Structures are given as C-alpha cells and as structure tokens.
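Trainee: Predicted coordinates and the sequence they were generated for:
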Amino acid sequence: MRRVRLKCNGGPAVLFVEEAPVPRPGPGELLVRSEAVGVTLPTVRKVSEGGGPAPLGGEVAGAVVAVGAGVTAFAVGDRVTGLCFSHAYAELAVVHQSMASVIPDGASAVDAVALVRSGLVARGAHEAGRPRPGDAVLVTAAASAVGTLALQYARAGGASRVVAAVSSAEKADFVRGLGADEVVLYGDESWGDPVDVVLDGVGGELLGPAVRALAPGGRLVAFSSGGGTVDAYELLVRCASVIGFRIAAVARDEPEVYGRWRDDLWKLHRNRVLLPRVAAEIPLPEAERAHRLIESRGNLGKVVLIP
C-alpha cells in the first residue's frame, strides 16, 4: 500500500510517498481502507517543525477490512470514521475502536472527516466556555475546519452576537455565510464591542487581543496547539478567566460524554444545523500541497486527502 511519511535530513521537512506493508490491527483495533483523510493543524505544525521520519496522524474514513481481538462493536464492511494516531496518511490505516464511529447512511467519507473530529472540538470548546443564551461569542480561526463549526454552534446555541476573527478580509463573506454577525481581522486595533466568550483556535500572539476582547466576567477557551502567554493583569482587570480544553481528555476520561456528543453531531448534521465546509479534496500523494494550503491560511474549511 501507499503511505506518506515525513523526513528531515538537516534541511526543510519533506513529505514523501513510500510503499509499505499492510498493517495488522491489534487488540481493540480496526483496519480501515481509507476513502478520505482529514488534515489536522497539529499534524501540519509537526511537519513544519521538522524532525526525523515520523507517522502522520489524522482523521480517516472508510470501510473496515479487518478487526483485532476483542472488537465487538464493529464488523468487516462497516463504514467508519475515527482518529488514527499512527499512519493516517495511507491507503489503509489502523483506528482504535474507542476512537471510531459508524458513518450514517447517506453521508460520505468526506462529510465524516470534515464533521466528526472538528465538530467534537467545536462542541467541547463551546461547552467549556459555558455561553448562555444572549451571550456574545467570538471565534478565532473562524474559517478553519473547527472554526466553521464553532460559529454554527454559537448561532444554534442562542448567541445574541457572533463575531468571527480571521486573517484576511477575503474570508469575510465566507464566515458571514456561516452565521457571523461581525468580522474582525487579527491585525485590527480593536475587535469591536466586548464579548462574553472567546473560543480561540490560534494561540500565540493572538491571545493578547483575544483576552482584551472579553467583557467583565468573560471566558476565553484556549484549544489551540499554538501555545502562547496570557497577561494575568488583563484577566484581573476584567475578572475574566482562561479555560484550557483538549478533546483527547474527554475521549479518555469521559467516554460516555464523548459518545453522546458524537451522536449529537450526526443528528445536527442530519437536521442541517451543522454543515461542515470542505476547502479542498487533494490526492494523497500531494499531501505537501495540502499542508501548504493550511500553513498559508488559505483554506476555507476542512482540507481532505483522497487516497
């Protein structure tokens, strides 16, 4: 089978295609013939930071072709989506059953990788911020895969005002079409009237203006892998708080909650409350082009690789 790997021999990181043996699913694991692979920002950052040959994780969706010992909830032939922590950029990938869910009839593999993982992150960040009906919510990276769904969650949750923060004015019409009432740019001197909740998927230098956008008693949810530093004095004067969120912690420690959120995602999708956006479908061997699209902040929605 073909798969994409990362190598860096003292120079820029390179993604290359190789022939590899078909993996065998271990206990509790599924072997999935991938129809679509979702590219995630943490994986893109891992490549940009360089390093030795390494597996590239991501979301996969396709048909189960083999199961490991102890698997009872899935069978060969089931169409599933899930997070692969090893070699996701491959024609066949291994997914642990705890990370997998069935793709409903009528939904495509591309729908699945655009909706499930990004939707779970958006749902979790929204829950962590505890917005009340009538609150104002600001979403950074609003044109990203997670951001597009976070905007829709905020609108469906009864926010009085939904603000989208994006990197360029060219994205304004796109995020307004997802429910944003206002659009601000990262470099703007002010992000407008204060908001009650900020859902931040960027981190880094953007944490400063994100905190300053909070109203008194506001909450900032940091769910990005971008790191960054928050000025404690800015929190003090606003009586504001910062909450860290990782969907992996929910999957590990609260599997019932994780499963319920996952089921809710498909219900909301079926009722057209949540509609994922796909920026590009790119052939698997061109994974480097997919990464460049995300690094340049040129994507409007999810970037998907097609094996």
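Mentor: Good, I have the coordinates. Keep in mind that this is a model prediction, so the values were computed, not measured. Numbering: from 1, shown residues only.
Trainee: drop to CA atoms for contacts and neighbour counts, all remaining ones
Mentor: OK.
Trainee: Not counting sequence-adjacent ones, nearest residue to the residue most central in space within the chain?
Mentor: The centre of the chain sits closest to S118, judged by C-alpha atoms, centre = their mean, with a distance of 3.4 Å. Among residues not flanking S118 along the chain, V146 sits closest, at 4.7 Å (C-alpha to C-alpha, 6 or more residues apart in numbering).
Trainee: I figured the one you found was touching G119, is that so?
Mentor: Yes. If you go by C-alpha atoms under 8 Å, V146 and G119 touch, sitting 6.4 Å apart.
Trainee: rewinding a little: roughly how far apart are the residue nearest to the centre of the chain and L41?
Mentor: Applying C-alpha to C-alpha, to the nearest Å, the value for S118 to L41 is 11 Å.
Trainee: For the stretch 1-150 of the chain, which segments count as helices?
Mentor: Under the criterion DSSP state H, counting those that start in this stretch, the stretch 1-150 of the chain contains helices at 41-48, 109-129, 145-156.
Trainee: From the contact counts, what lies against the shortest one?
Mentor: Read it as helix 41-48. Here helix 41-48 touches helix 287-295, going by 3 or more C-alpha pairs under 8 Å, 6 or more residues apart in numbering; DSSP states H and E.
Trainee: want to compare, so here's the second one:
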Amino acid sequence: MRRVRYEHSGGPEVLFLEKVPVPEPGLGELLVRAEAVGVTLPVVRKVREAREPIALGGEIAGEVVALGAGVTGYAIGDRVTGLVFGHGYADYAPLHTSMTSPIPDGASAVDAVALVRSGLVAYGALHAARPEPGEAALVTAAASGVGHLALQLAKLKGARRAVAAVSDVGKAGFVRALGADDVVTYDAESWGEPVDYALDAVGGALLKPAVAALAPHGRLVAYSSGGGTVEAYDLLVGAKSVTGFQLGLIARGQPETYERWRAELWELFLTGDLKAVVHGEFALEDAARAHAVIEGRANTGKVVLVP
C-alpha cells in the first residue's frame, strides 16, 4: 500500500510517498480502507517543528476490511470514522474501536472527517465558554476546519452577534455565508464592539487582541496548539477569564458527554442545520500541496486527503 512519511522536519516539501505492507489490525483494532483523511494544523506544525519525525495521524474514514482480536460491535463492510495515532496518511490504517464511530446513512467518508473530530473540538470549546442566549461571540481562525463549525454552532446556540476573525479579508464572504455578523482581520486596529466570549484557535500573538476584544467579565477559551501568553493585568482590569480546552480529556474522562456531542453533531449535519465545508480534496501523493494550503492559511473549510 501507499503511505506518506517524512524523515526530517521542514515544510510540506519534506513529505514523500512510499510503498509498505498493509498493516495487520491488533487487539481491539479495525483495519480500515481509507476513503478520506483529515489534514489538521497540529500535524502540519509538527512536520515543521518536531525534533523527531512523527507518524502522520489524525481523522480517517472508510470501510472496515479486517477485524483484530477481541473486536465486538463492528463487522467487515462497516463504514466508520475515527482518530488514528499511528500512520493515517495511507491507503489502509488500523483504528482502535475506542476511537471509532459509525458513519450514518446519508453521509460520506469526506463528510465524516470534515465533521466529527473538528466538530467535537468546536462543540467542546463552545461548551467551555458557557454561552448564554443573546451573547456576542468571537471566533478566531473562523474559516478553518474547526473554526467554520464553531462559528455556526455559536449561532445555533443563540449568539445574537458572531464576529469572525480571519487572516485575510478575502475570506469574509465565506464566513458571512455561514452566519458571521461581523468580520475582522487579525491585523485590524480594533475588533469592533466587545464580545462576551471568544473561541481562540490561533494562540501566539493573537491572544492579546482576543482578550482585548472581551467585554468585562468576558471569557476566552484557548484550544490552539500555537502557544502564547496572556498578561494577568489584561484579565484583572476587566475581570476577564481564560479557560483551556483539550478534547482528549473529555474523550477519556467523560465518554458519555463525548458520545452525546457526537450524536448532536450528526443530527445537526443530517438536518442541514450545520454545514461541514470541504476546502479541497487532495490525492495521497499531493499531501504536500494539502499541507501548503494550511500553512499558507489559504483554506476555507476542511482540507481532506482522498486515497
């Protein structure tokens, strides 16, 4: 089978395609023939920054072709999606049942990788903000795979005004079509009227203007892999707060909540209330181009590999 790998850190150009044997599913694992693989910013960043090469994992979706020992509840031919911690940029990948869920009728594999993991991050970050109907919301990276879902969910949960922060004004039409009432670019001197809560997927230097955009008693939820710091004084003067969100803690510690969020996401998607937008579908051999789109902040929606 084909698999994408790299041997040293760098930009998208370090990725290459190799041929390797099809893996065998281990204990509690399914072997999935991948029909779609989600490309995420954390993985793109690790390719550039990690000291040692990592397996390119993430969301995958496709058809079960083999069962490992101890597997129950799944059968060959099932259509599933889930999170792979090993090699996921491949024709086939082993997927542990604890990280797997079925794809409902009426949805494709591409739909699944565009919706489930990104949607769960967006849903969880919104939940951490404790939104109340009638509040104003700010979403950074609002055109990204997670951000465009967070923007819609904020409106669905009752935000009277949703502000979309984007890297380029050319994305304004995209986020407005998904419900943004106002659009600001990262380099704007002011981000407009204060908001009650902010969902930040960027971090770094953007934390300061995101905190500044909060009204008194405003809440910022940080779920970025980009790091950054917040000055205590900036929180003190407006009695503002910052909360970190990490989906893995929910998946491991609150599985019932995780499953409920996932079911709600699929319901919203299948009724048409939530749109999972795909920026582009790239062949496996074009993984470098897919990474370049994300590194260049060019995507509007999810970037997907289609083996």
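Mentor: Great, that's in hand. Fair warning: this is a prediction, and the values are worked out from it, not measured in the lab.
Trainee: just to revisit the earlier point, deepest in the core, which of the helices of the stretch 1-150 of the first structure is it.
Mentor: Counting by mean count of other C-alpha atoms under 10 Å, helix 145-156 has the highest mean neighbour count of these, with a mean of 26.
Trainee: And the next helix or strand after it against the second structure, how far off on average?
Mentor: Per DSSP states H and E, helix 145-156 of the first structure leads on to strand 161-166 as the next helix or strand towards the C-terminus. When the second structure is overlaid, strand 161-166 of the first structure sits 0.3 Å from its aligned residues on average, using mean C-alpha distance after the TM-score superposition for the first structure.
Trainee: Which residue numbers in the second structure does the next helix-or-strand element following strand 161-166 of the first structure align to?
Mentor: Once the chain leaves strand 161-166 of the first structure, the next helix or strand it forms, by DSSP H and E, is helix 172-176. The alignment of helix 172-176 of the first structure onto the second structure (TM-score structural alignment) covers residues 172-176.
Trainee: show me the residues around H291 of the first structure that make contact.
Mentor: Contacts for H291 of the first structure (C-alpha atoms under 8 Å, 6 or more residues apart in numbering) come out as 39, 44.
Trainee: actually A143 of the first structure, sorry about that
Mentor: Counted by C-alpha under 8 Å, 6+ apart, A143 of the first structure has contacts 166, 171, 174-175, 299-301.
Trainee: so which of the residues you listed is the most crowded?
Mentor: Taking other C-alpha atoms under 10 Å as the neighbour criterion, V175 ranks highest of the contacts of A143 of the first structure with 26 neighbours.
Trainee: Distance of that residue relative to V163 of the first structure?
Mentor: V175 of the first structure is 9 Å from V163 of the first structure, by C-alpha to C-alpha.
Trainee: before we move on, what about E254 of the first structure?
Mentor: 30 Å.
Trainee: Who has more neighbours out of those two?
Mentor: Of the pair E254 of the first structure and V163, V163 is the one with more neighbours under other C-alpha under 10 Å, namely 27 against 11.
Trainee: coming back round to it: now the match of helix 172-176 of the first structure on the first structure. Mean distance?
Mentor: Averaged out, stretch 172-176 of the second structure is 0.4 Å away (mean C-alpha distance after the TM-score superposition for the first structure).
Trainee: P25 of the first structure: which of the helices of the stretch 1-150 of the first structure is closest?
Mentor: Closest to P25 of the first structure of the helices of the stretch 1-150 of the first structure is helix 109-129 (C-alpha to C-alpha; 20.7 Å).
Trainee: how far apart are that closest one and its match in the second structure?
Mentor: Counting by mean C-alpha distance after the TM-score superposition for the first structure, helix 109-129 of the first structure comes out at 0.4 Å.
Trainee: circling back to that earlier point, looking at the contacts of A143 of the first structure, which is nearest V60 of the first structure?
Mentor: Using C-alpha to C-alpha, those come closest to V60 of the first structure at G301, 16.7 Å.
Trainee: Thanks a lot, see you next time.
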